[in-house]
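J.: Coordinates only, no sequence provided:
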């Protein structure tokens, strides 16, 4: 591509809305796969997508926000969690899907985002809320159905327990890398999650100052 072709907006394809978003998101994922998060730039994404750099910055002021929107566009719909008919089957399907995502651009993005978080990026708080929110919504719906089927008691579903499976999966990914073996997913479900959700939460400790009062 010549300098004139790069700067002449008339030579770019006229795309708007969903078509433009798709081209940009695919460019982000291709850049992640080819150069990694550390070397990904807004300029590189714009050139690959054949889009204007200014239009990217208007919609995504930071690289973090652009990358996360691109990754989310390829993740499973949080409103349609796995439904295998059993809690164990649902949890296995959920973690397998997450493990597969971590083996691709989502995993590369996660590693990069952690480095941004350690550097104190202002945008990381929104990213953290979005990342955890989608995972928790899917897990909560899986557990709601398990409660309706009588597999577990509703009191066993707490916010802290909801985070456990995803936290263990991410821990293994970050320290051992992809792909996450099937036996690790099965062990997380059978040795941690099922016993956890089949046991009632412990009552809060009694304040010694109020005991007997």
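T.: Now that the structure is in, tell me what you want to look at. For clarity, every value in this text was computed on a predicted model and none was experimentally measured.
J.: can we go C-alpha only for contacts and neighbour counts from here?
T.: Fine.
J.: check contacts around residue 28.
T.: 45, 66, 67, 70 (C-alpha atoms under 8 Å, 6 or more residues apart in numbering).
J.: okay, now the one to match up with it:
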């Protein structure tokens, strides 16, 4: 008989199962029963943690975004740090970005939420990562700190996400360089 999971291990198993069901079936056919079956547990175990299907979907998406957070590069230049991070996102996260956007349209419509609420960098831990990356650039004198608004810091990554969602494919490297060199860097220097 398998060992009984508890606490964080059980929660991770439930959230991983929820993400798998969501990516396999989409939000419209996402059910708590399917998650319980895939996780090998019971409905009361799940409902003690999340009150309903939508709470579970939100938790599964945020869990997956936190788990998929990338390391912050430190190449010695802002341009290369941003490009390195964008290239890593581009090569490893296209499916994640596509699933989050396409499978959750009904979720957003039904719950009255926006996609930005599930990508909140404060919730997913991405804000701290970007603060480190941009803090190094400020310390090196590459950027003026007063120009680094939250919108400007997220701009290259927002444009990357937009490019991915218009093609559902990785973005050519010359486009990443164009985003950084002609749009982003002129705004922070």
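T.: Arrived safely, thanks for sending. Source: prediction; values computed, not measured.
J.: ok, back up a step: highest neighbour count among the contacts of residue 28 of the first structure?
T.: Scoring those on neighbours with other C-alpha atoms under 10 Å, the highest-scoring entry is residue 67 at 27 neighbours.
J.: how about whatever residue of the second structure lines up with that one, secondary structure?
T.: By TM-score structural alignment, residue 67 of the first structure lines up with residue 60 in the second structure. Assigned with DSSP: H, G, I helix; E, B strand; the rest coil, residue 60 of the second structure falls in the helix class.
J.: what's the distance between the closest residue to residue 60 of the second structure other than its chain neighbours and residue 65 of the second structure?
T.: Leaving aside its chain neighbours, residue 60 of the second structure sits nearest to residue 15 (4.8 Å; criterion: C-alpha to C-alpha, 6 or more residues apart in numbering). Going from residue 15 of the second structure to residue 65 of the second structure by C-alpha to C-alpha, to the nearest Å gives 11 Å.
J.: Check residue 56 of the second structure too.
T.: Counting by C-alpha to C-alpha, the gap from residue 56 of the second structure to residue 65 of the second structure is 14 Å.
J.: quick one: the strands in the second structure?
T.: When secondary structure is read from DSSP state E, the second structure shows no strands.
J.: can you give me the helices in the first structure?
T.: Assigned helices in the first structure, in chain order: 3-7, 17-35, 42-49, 53-59, 63-72, 87-102, 105-118, 124-149, 159-162, 164-176, 182-187, 194-197 (criterion: DSSP state H).
J.: got those as CSV, with distance to residue 80 of the first structure columns?
T.: Formatted as CSV, the helices of the first structure follow (distance: least, C-alpha to C-alpha, whole Å):
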stretch, distance to residue 80 of the first structure
helix 3-7, 41
helix 17-35, 21
helix 42-49, 30
helix 53-59, 27
helix 63-72, 14
helix 87-102, 11
helix 105-118, 19
helix 124-149, 8
helix 159-162, 17
helix 164-176, 17
helix 182-187, 21
helix 194-197, 21
